[in-house]
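Participant: Whatever this is, show me its structure:
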Amino acid sequence: MESHDKDEPLETRLVQVLGQVQGVGYREACVRRARELGVTGWVRNRTDGSVEAMLQGSPEQVAALCAWLSEGMSAALVEALEVTEMPPPFARFDNFERLPTL
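Facilitator: Okay, the predicted model is just below:
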């Protein structure tokens, strides 16, 4: 999928992924999947053992990545997603990247 058009409506969501999601390649897999879907934003580990991601894209793109985040990958055990809608105005992200641990 291609990244979103500058004129298309965007959704921005902050997602916290709870479970056994660190140390298994989850963030790298998330970056790959986000880029495949055309979602922009970032992902990082948190010191509490969760993974946090800021997602931006069309409603369909964001929903598809949230679905992937909830399933995770075979080495991860996702227990829950906490999704927070970020109301406009918000900055537009240019790509999807991995950030340092918070």
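Participant: all contacts plus neighbour counts: C-alpha atoms, from now on.
Facilitator: OK.
Participant: Contacts for stretch 20-31, please.
Facilitator: With contact meaning CA atoms under 8 Å, 6 or more residues apart in numbering, stretch 20-31 is reached by 42-45, 49-51, 69, 72-73, 75-79, 96-98.
Participant: mind listing which of those residues are in strands?
Facilitator: Counting by DSSP state E, the part of the contacts of stretch 20-31 found in strands is Trp42, Val43, Arg44, Asn45, Val51, Leu77, Val78, Glu79, Phe96, Glu97, Arg98.
Participant: and this one, so I can compare the two:
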Amino acid sequence: MEHIRAVVHGVVQGVGFRYHTRQIAQQLGVKGFVRNQPDGTVEIVAVGTSEQLNSLLDWANQGPVGARVTQVEAEPHTESTHFDGFTIER
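Facilitator: Next comes the predicted model:
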């Protein structure tokens, strides 16, 4: 399993981005969390296979209707954390 941390930039708060991210992650079988950041970005920390994570990042580059994603920065997440599912954090 791989761990990633991604930061999504653009118009990504107030458009249901976290809720849709959770839905897509659950469909893909990815575990982790999504949360809004004070600077207007959305952070995604996820664990899954390379294929699952690539699919999640492909979706994040588009986002839900109403979002305008300008950039997704993704990097390996070195903190080994166990997640029971995929949650929305506040």
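Participant: Please state their TM-score.
Facilitator: Once superposed, the chains reach a TM-score of 0.96 (TM-score structural alignment, normalised by the length of structure 2), with 90 aligned residues with a CA RMSD of 1.0 Å.
Participant: Could you point out which of the ones in strands among the contacts of stretch 20-31 of structure 1 is nearest to Ala34 of structure 1?
Facilitator: Nearest to Ala34 of structure 1 among these: Phe96, at 6.7 Å, using CA to CA.
Participant: Tell me how many other residues crowd that closest one.
Facilitator: 22 (other CA atoms under 10 Å).
Participant: Wait, it touches Trp42, no?
Facilitator: Yes: if you go by CA atoms under 8 Å, Phe96 of structure 1 and Trp42 touch, sitting 5.1 Å apart.
Participant: need the helices for structure 1, in chain order.
Facilitator: Under the criterion DSSP state H, helices of structure 1 are mapped to 26-37, 59-71.
Participant: Of those helices, which is nearest Gly19 of structure 1?
Facilitator: Ranking the helices of structure 1 by proximity to Gly19 of structure 1 (CA to CA) places helix 59-71 first, at 10.2 Å.
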